[in-house]
Every structure is written in structure tokens, then in C-alpha cells.
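Undergrad: Show me the folded form of this:
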Amino acid sequence: MFIFTTYVTLPLLTRVGSADGRESALMLRKIADGGREKEFLMSLLGIGGAHARGPGIADPAVRWRIGELGAVHRGLPGMKGEYLDIFAGVIGLSYLRTAAALKYRPDTDDCARYWRYLSQSMALFGAELGDRETVTDRCERFVTRHSGADRHARACLAQLSAAHPGHMATCHRALFPATRRVVGTLAAEPHRRRFVS
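TA: Below you'll find the model as predicted:
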């Protein structure tokens, strides 16, 4: 939820892949229903049905799928290497920020292994994940500069909120401050369903 909420509130990224560079791409309109992006994240993190652990990138089929999806994203109109790196950073930081929001502190070794695994996975995707401090700083600056919401983001956030209210509440605590402000502003708009509890 952290990943999707951060993504949908970055119009600069959601417009990548659109025909004219102004409207949000089809990817945004489908994101709340899961689909390919959700499948990608589950296979990347080694999560199967009912959250069973899977082999992750040890599985050649998973590596192939990651590479294929990366090639599709790299070929989208308007895509830049910086955008892929930012999205990789948001994916990488999602676990750490959500864990902090839930007051869970993974040990240092687990964090290092996790970051190494994600770095290798994102390299298959075609993105570069640097050290955590640099990635955190770069993502925070990008999100601060580019956060906002168009009508597609509003619809997507409303859908996510209706389908997963508990996850949205946890996600809200984990979000970057700029994203939290956008979500809070949308939630406060009159005649709109609240996005966070």
C-alpha cells in the first residue's frame, strides 16, 4: 500500500506511458486491482499464495519475469532512468518504513540482507538501488518536489481506501511527509470519502 500510494501521488510518474504525456497511464487505472505489478512484487519478495515463502529471485522464472517487466517499463513513452531508480527506491524503502510504522525493528543483519536482495532484484529490473541513506534522501527529495494528485489519483486512492482501510491506515503512518500531505488534503475535500482512518 505504501508503494501504490506513493506512486499514485506522483503525477510525473503516473503519466509515464500515456499517449500524450498529460493523462495518467493505463497502469495507474489498473493498479488498485493488483494484476501484473502485484504479481511482480509477490514473486520478487518470495511471497506465494497465503503469504507462503517462495524462492524469489533464486527461481529462474522469477528472474525472467522481473527482466521482462523491466524491459516493458523501460520502453514506456516518457520513461527515464531516474524514474526507474526512484520507483526501485520506493519499493526498497516500503518494508523498512512500514516496519517502523508498526513499531517493528528488524535486526541490522536482516536489514542488510534485505537491501542486498532488493539491490540485486532491481538490477534485473534495470534500476539502480544505491545505499539506503542515499536512496532515502533521493526519494524524499523527489517526492517532496513532485507530489500531487490528479483525478485518476483521486479515484485510485478512493478505491484503495474502500478495499483496504486497515492497510491504508498503516500506510499513512509510513508515507513520506509530502505524500501524507497530499492524501490528507484529498481526504479533507468536501463530499469525498475519507482516505485514511
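Undergrad: switch to C-alpha atoms for all contacts and neighbour counts from now on
TA: Fine.
Undergrad: what's the following helix or strand after the top helix by length along the chain?
TA: With DSSP state H setting the assignment, residue counts place helix 81-101 as the longest helix in the chain. Going down the chain from helix 81-101, the next helix or strand is helix 108-125, by DSSP states H and E.
Undergrad: before we go on, could you also do this sequence so I can check it against the first one:
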Amino acid sequence: MFIFTTYVTLPLLCHVGSTDEHGAPMLRRIVGGGREKEFLVCLIGIGDQSVPDGGIANPMVRRLLTDLGNLHRDFQGMHGEYLDFFAGVIALSCLRTATFLKLTLNVDDCHRYWRYLRHSLMLFGAELGDWEAVSEDCERFVARHAGADYRTKANLTQLFTAHPEHMATCSGTLFPESRRVVATTMSAQLPAEWVSR
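TA: Reported below is the predicted structural model:
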């Protein structure tokens, strides 16, 4: 939810690869369980037990990452900066969620996780620095580009309808400007504690 909610609060990114004026085809595929969701499950190794084991040690997972990266780079309007940003948000998602949930993270495990994600996302075509720099870069990107357009409310409604159980966690993990866009756009549908956080 952190990843996809961040995405839909950035109209600049929602327009990348869009084929019509009514929606974001990529978001519809993601929420419906498409290749992007499979990519996340295979990459981080959580969720559906039917996914292949081994992460990027598995040739099938490496091929999936490479093919999906090639697909995204070919999207109309795609730039390297956007790909790096989206990869950064993916890599940060577990760390931000763990922080919000007040989970104690072993520093060595965090370093191993980040090294794994950096190498994995190179196959996707993204270049990531250390996690502090990536976090700062992503927050600056969101601060520059967050906003709402004619499809933001529909996209957010789709996400929150599909995954209502993750609304509270999403609230605590979003970058401030993304959170502001959600609170402004969805104020009538959000729980009071979400809006006042």
C-alpha cells in the first residue's frame, strides 16, 4: 500500500505509459494481481507460497526482473529518474513499514537487505545509493511532484477498497506530501485518526 499509494499521489508517474485519459492501466493490473505484484512477491519472498524460492538466485526471478525492467523502460514518457525513484520506494517499503510497526531491526540484517535490493533492482534497470540517500531523494521527489488530478480519487478509492486492512499502516509510512494528498482527496472516506495524524 505504501508503494502504490505513493505512486498514485504522483500524477507525473501515473501518466507514464497511460493509454487513455481515464486511468492508469498499470495500477489496474497491480491491484488485480498482475506482473508487478508477482515481481514484488518474488523479489522480497513474502506472500503466496506458490512463488519460486531463492529470490534473485533463481534464474526465473532474475528473468522476471529483467523483463519487467525492459517493459517499464519502454513506457511512453519514462525517464531514468522515475525508474530510480520507483525502485527506491520499493526498496524502502519494508524498512518504513517496520519502523511504523515499531519492529526492532538488526543493523546487519538491514545492511544485507539493502545490498540484496540494490543488486536485485539493478536487474530492473535502477541504480540505488545507500538507504539514507535514497530515502532523502525519494522524499524530495514526492515533495516536488505530489498532487492530485482528475483520476487520483478513483485510483485511491480502488486501492483502499481492495486493501482496507492496510490503511492504518499506509498512513504511517507515507512521505508527508503523499499523505497530504491522500488526506485532502479522501477526507470524507478516511477514518478520523488517519486524517488527523
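Undergrad: hmm, who's touching the longest helix of the first structure?
TA: 2-3, 6-7, 13, 74, 105-106, 115, 118, 122, 126-129, 135-136, 138-139, 142, 170-171, 173-175 (C-alpha atoms under 8 Å, 6 or more residues apart in numbering).
Undergrad: now swap in stretch 22-32 of the second structure and tell me
TA: With C-alpha under 8 Å, 6+ apart, stretch 22-32 of the second structure has contacts from 4, 14-15, 17-19, 35-37, 151, 155, 158-159, 162.
Undergrad: Apply 7 Å and report the result again.
TA: 14, 18, 36-37, 151, 159 (C-alpha atoms under 7 Å, 6 or more residues apart in numbering).
Undergrad: Residue 121 of the first structure -> the second structure?
TA: Residue pairing (TM-score structural alignment): residue 121 of the first structure is matched to residue 120 of the second structure.
Undergrad: Its match: neighbouring residues, count only.
TA: By other C-alpha atoms under 10 Å, 23 other residues sit near residue 120 of the second structure.
Undergrad: Check the gap between the nearest residue to it once chain neighbours are set aside and residue 9 of the second structure for me.
TA: Counting by C-alpha to C-alpha, 6 or more residues apart in numbering, residue 120 of the second structure lies nearest to residue 56, which is 6.5 Å off, once chain neighbours are set aside. For residue 56 of the second structure, the distance to residue 9 of the second structure (C-alpha to C-alpha, to the nearest Å) stands at 30 Å.
Undergrad: who's more crowded, those two?
TA: Under the criterion of other C-alpha under 10 Å, the comparison of residue 56 of the second structure against residue 9 puts residue 9 first, with 28 against 23.
Undergrad: OK, contacts around the more buried one?
TA: Counting by C-alpha under 7 Å, 6+ apart, residue 9 of the second structure has contacts 146-148, 152, 178, 181.
Undergrad: tell me the contacts of residue 134 of the second structure?
TA: Per C-alpha under 7 Å, 6+ apart, neighbours of residue 134 of the second structure: 88, 128.
Undergrad: Return the distance of it relative to residue 93 of the second structure.
TA: Taking C-alpha to C-alpha, one finds residue 134 of the second structure at 12 Å from residue 93 of the second structure.
Undergrad: Same question for residue 150 of the second structure.
TA: Where residue 93 of the second structure is concerned, residue 150 of the second structure sits at a distance of 27 Å (C-alpha to C-alpha).
Undergrad: In terms of neighbours, single out the busier of these two.
TA: More crowded of residue 150 of the second structure and residue 93, by other C-alpha under 10 Å: residue 93, with 18 against 11.
Undergrad: what about the more buried one, distance to residue 138 of the second structure?
TA: Counting by C-alpha to C-alpha, the gap from residue 93 of the second structure to residue 138 of the second structure is 12 Å.
Undergrad: which residues do those two both contact?
TA: Overlap of the contact sets of residue 93 of the second structure and residue 138 (by C-alpha under 7 Å, 6+ apart) is empty.
Undergrad: before we move on, the earlier item: mind listing what's buried in the longest helix of the first structure?
TA: 83-98, 101 (16 or more other C-alpha atoms under 10 Å).
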